[in-house]
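> structure for the following, please:
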Amino acid sequence: MGLHLIEIGANLTDKTFRHDLDDVLVRAKRARVNHIVVTGTDLEHSQLAVKLCGEHSGYLSSTAGVHPHNATSFQTQTIQRLTQIAGNECVVAIGETGLDYFRNFSPRLNQISAFETQLQLALELKLPVFIHDRDSNGELLAILKNFPTLSAVVHCFTGSASLLQNYLDLGLYIGITGWICDERRGLELYQSVSLIPDDRLLMETDSPYLLPRTMKPRPRSRRNEPAFLKHVCDALASARGQTVEHVQQITQANAKTLFGLDL
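Sure, this is the predicted structure:
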């Protein structure tokens, strides 16, 4: 199929895509995005993501999980339902799950419990994990060390070079978004992405969020979408001193390896 882009994190169940998702996917295909992994953030959106996969079979895959913001509602029946959802063939990872000590929308003990339970589920189902980590101050890393056989990607990495190295030391994949295109907030990320080995790099938009600031002109809606993934690819190539084609090649191979995609 040649060199294309694989989008590993798009929130296509978000209400902003409700009325024009078909057009969004057409634009993504025109932009040479040949596969999209739709992010599940709670039971409802994980189920919706699976439904979208059924409607666009072969082009979409999904994750299934409960975001730390929603950890308060995580109960025994939650994991039972999540296990059922994750049993769908289109589900390629457990998540988005992790710890968020920046917003603290859920108590930290609830976040830890929900995270550890989902890590155990991933282990049982032999699926990788789609991880959210914000300001956990090493706590998430400490938990992951108890699950050494799990494969995982740190979604939307925006941290320091030292934190990046800690993730890499655990063998984790690193997901880079349009944050790298932000000359104000993303400079440290731009300067540190060259630390990521070729076999650990992945790309995502996290749409509808994190519209790349390098876009000219930017859409009036300020909504991000998978078609704009090429701006992340361009920034990565520049920051790493590699060709765009090389970044496409390695991220495509890594996505296939991590998620077991047969494209």
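> hey, let's count contacts and neighbours off CA atoms from now on
Will do.
> off-centre distance for the longest strand seen in the chain?
When the chain is parsed with DSSP state E, its longest strand is strand 91-100. Put simply, strand 91-100 sits 8 Å off its chain's centre (CA atoms, centre = their mean, to the nearest Å).
> what does it contact?
39-41, 50, 61-69, 85-86, 108, 111-112, 114-115, 118-119, 121-122, 127-136, 140, 259-260 (CA atoms under 8 Å, 6 or more residues apart in numbering).
> quick one: buried ones out of the residues you listed?
With burial judged by 16 or more other CA atoms under 10 Å, the buried subset of these is 39-41, 50, 61-69, 85-86, 108, 111-112, 114-115, 118-119, 121-122, 127-134, 140, 259.
> what residues are up against H45?
Contacts of H45 by CA under 8 Å, 6+ apart are T13.
> A helix includes it, no?
Yes: H45: assigned to a helix according to DSSP: H, G, I helix; E, B strand; the rest coil.
> next, the second sequence, to be compared with the first:
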Amino acid sequence: MELIDIGLNLTHDSFDPDRDAVVDRALQAGVVQFVLTGSTVSSSEDALRLAATRPQRFAATAGVHPHYARDFDDDTTPALRRLLESPHCVAVGECGLDFFRNFSTHEQQENAYREQLRLAARLEMPVFLHQRDAHSHFIGILREHLEGIPRAVAHCFTGAADELFAYLELGLYIGITGWICDERRGHHLKEIVAEIPLDRIMIETDAPYLLPRDLTPKPRSRRNEPMHLAHVLATVAEAMRVEPEELAMATTANARRFFSLTTPG
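Presented below is the predicted three-dimensional model:
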């Protein structure tokens, strides 16, 4: 099986001691391509530099996460535009709204979100979206700016059924992480994930975050790695009542179509 991790933070400093080994373990586990997430201008630059080192395996996004929307100023949009013009950049984001932690004010988050959606429409690029505890505001702004944006994915979807159906109705793709493996808070995802059409689902680890809680044996480290994408796939396949091989083929094809990735030679 060939898998694509559509969202991981491979530039995170927890990977500094053994980044190459992390990638090698993932490749051995069937992960053939990786989309590296940008969350600030600086981290997007880092993701693009890393993507350039293995262009057949890596691609990157460029954007400002809602946590850092407070830093979004007049220089940010031109800086992002320059990054998005890189051949290694495949989407705008991670952008959206996060009213759970509120590291930036709602006004700052909404401004940064709108600016990035406008930029995606101007460049006709896909968007990699984040939403937590902000569904009504998030989808309202998205509806206003969706015209001109070719594709959008709700990254790390953890919402309720009504949110899922609203995103699907708008044509969004849905990204599922190891959250679904969490017996404390992921049970509802197992109940609704089968509602996602096979041509709209993608899988991701969000490493080093969201280590699947049901891994056996328990890893010594709490750091998540992209090699665990196969475990996410197996959990999602069981919940959807499809064979893992069928889901792997679907999610990989979806990721290549969404991000315009070429198959590694």
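> kindly provide the TM-score of these chains.
Remark: TM-score between the superposed chains equals 0.97 [TM-score structural alignment, normalised by the length of the first structure]; 261 aligned residues with a CA RMSD of 0.9 Å.
> if we can go back for a sec, which part of the second structure matches the longest strand of the first structure?
Here strand 91-100 of the first structure aligns to the second structure at residues 89-98, judged by TM-score structural alignment.
> check the mean deviation of the matching stretch from the first structure.
With mean CA distance after the TM-score superposition for the first structure, stretch 89-98 of the second structure departs from the first structure by a mean of 0.4 Å once superposed.
> mind listing what's buried in that stretch?
89-98.
> is the residue of the second structure most remote from its centre in a helix, a strand, or coil?
Centroid-distance maximum for the second structure: P217 at 26.5 Å, with CA atoms, centre = their mean. Recorded secondary structure, P217 of the second structure: coil (three-state DSSP).
> now do N104 of the first structure
coil.
> in the first structure, what stretch matches stretch 3-13 of the second structure?
Stretch 3-13 of the second structure maps onto residues 5-15 of the first structure, going by TM-score structural alignment.
> which residues touch the longest helix belonging to the second structure?
As assigned by DSSP state H, the longest helix anywhere in the second structure is helix 106-123. With CA under 8 Å, 6+ apart as the test, helix 106-123 of the second structure has contacts from 63-64, 66-67, 69-70, 72, 77, 81, 91-93, 95-99, 126-127, 141-142, 145-150.
> do that again at 6 Å, thanks
66, 69-70, 95-97, 148-149 (CA atoms under 6 Å, 6 or more residues apart in numbering).
> not counting sequence-adjacent ones, nearest residue to P208 of the first structure?
N224 (4.3 Å; CA to CA, 6 or more residues apart in numbering).
> what's the neighbour count on the one you found?
22 (other CA atoms under 10 Å).
> and what about it, helix, strand or coil?
Under three-state DSSP, N224 of the first structure comes out as coil.
> so what corresponds to it in the second structure?
Checking TM-score structural alignment: N224 of the first structure goes with N224.
> ok, its match - contacts?
For N224 of the second structure, counting by CA under 6 Å, 6+ apart, the contacting residues are 207-209, 211.
> one more time with 10 Å, if that's ok
8, 14, 178, 205-212 (CA atoms under 10 Å, 6 or more residues apart in numbering).
> among those, which ones are in strands?
L8.
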